[in-house]
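A.B. asks: sharing a sequence plus its predicted fold:
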Amino acid sequence: MNWRKSTYSGGGEGNTCVEIAALTTHIVVRDSKAPARGTLSVPAPSFTRFIEYLKRHS
């Protein structure tokens, strides 16, 4: 998987955020501080709506 971190990641190592990986039908999310602990898989359309909501309400 190709994991990406936000350009807004803070901290010297940039490890105080989540990472995402885009799959064919899902977006996978993990904690960058503990990547081996597990992932959350979300349908891509739901993740897109969630991000659009955050952009409108921040």
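C.D. replies: Ah, there it is.

A.B. asks: only C-alpha atoms for contact and neighbour calcs from this point on.
C.D. replies: Fine.

A.B. asks: most distant residue from the middle of the chain?
C.D. replies: Centroid-distance maximum for the chain: Gly12 at 19.0 Å, with C-alpha atoms, centre = their mean.

A.B. asks: in addition, the following structure is provided for comparison:
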Amino acid sequence: MTNPANWQKSSFSGGGEGNDCLELAATPSLVHLRESDTPDTRLSTAPGALVHLLNHIKNGIHGEG
């Protein structure tokens, strides 16, 4: 897997250098997510799929089982 170089912490992480943060990095075709306390464990997805998931979460839409 390509190692994204520019990890950014969530604005909800409280700032500082703590390890309780969600971090995001983007490459041309993927968005990568990780927790700063376990940086070797990552979730990677296409940007459109992440937008779709976040819109569903934001709008409280629940899928059918």
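C.D. replies: Perfect, thanks for sending it. Here the structure is a predicted model, which is why all the values come from computation and not from measurement.

A.B. asks: got a TM-score for the two of them?
C.D. replies: Taking TM-score structural alignment, normalised by the length of the first structure as the basis, the two superposed chains have a TM-score of 0.72; 56 aligned residues with a C-alpha RMSD of 2.0 Å.

A.B. asks: report the separation between Gly60 of the second structure and Leu54 of the second structure.
C.D. replies: Noted for Gly60 of the second structure: a distance of 10 Å to Leu54 of the second structure, by C-alpha to C-alpha, to the nearest Å.

A.B. asks: which of the two has more residues huddled nearby?
C.D. replies: Higher neighbour count among Gly60 of the second structure and Leu54: Leu54, with 12 against 9, using other C-alpha atoms under 10 Å.

A.B. asks: show me the contacts for the more buried one.
C.D. replies: If a contact means C-alpha atoms under 8 Å, 6 or more residues apart in numbering, then Leu54 of the second structure has no contacts.

A.B. asks: quick one: it is in a helix?
C.D. replies: Yes. Under DSSP: H, G, I helix; E, B strand; the rest coil, Leu54 of the second structure falls within a helix.
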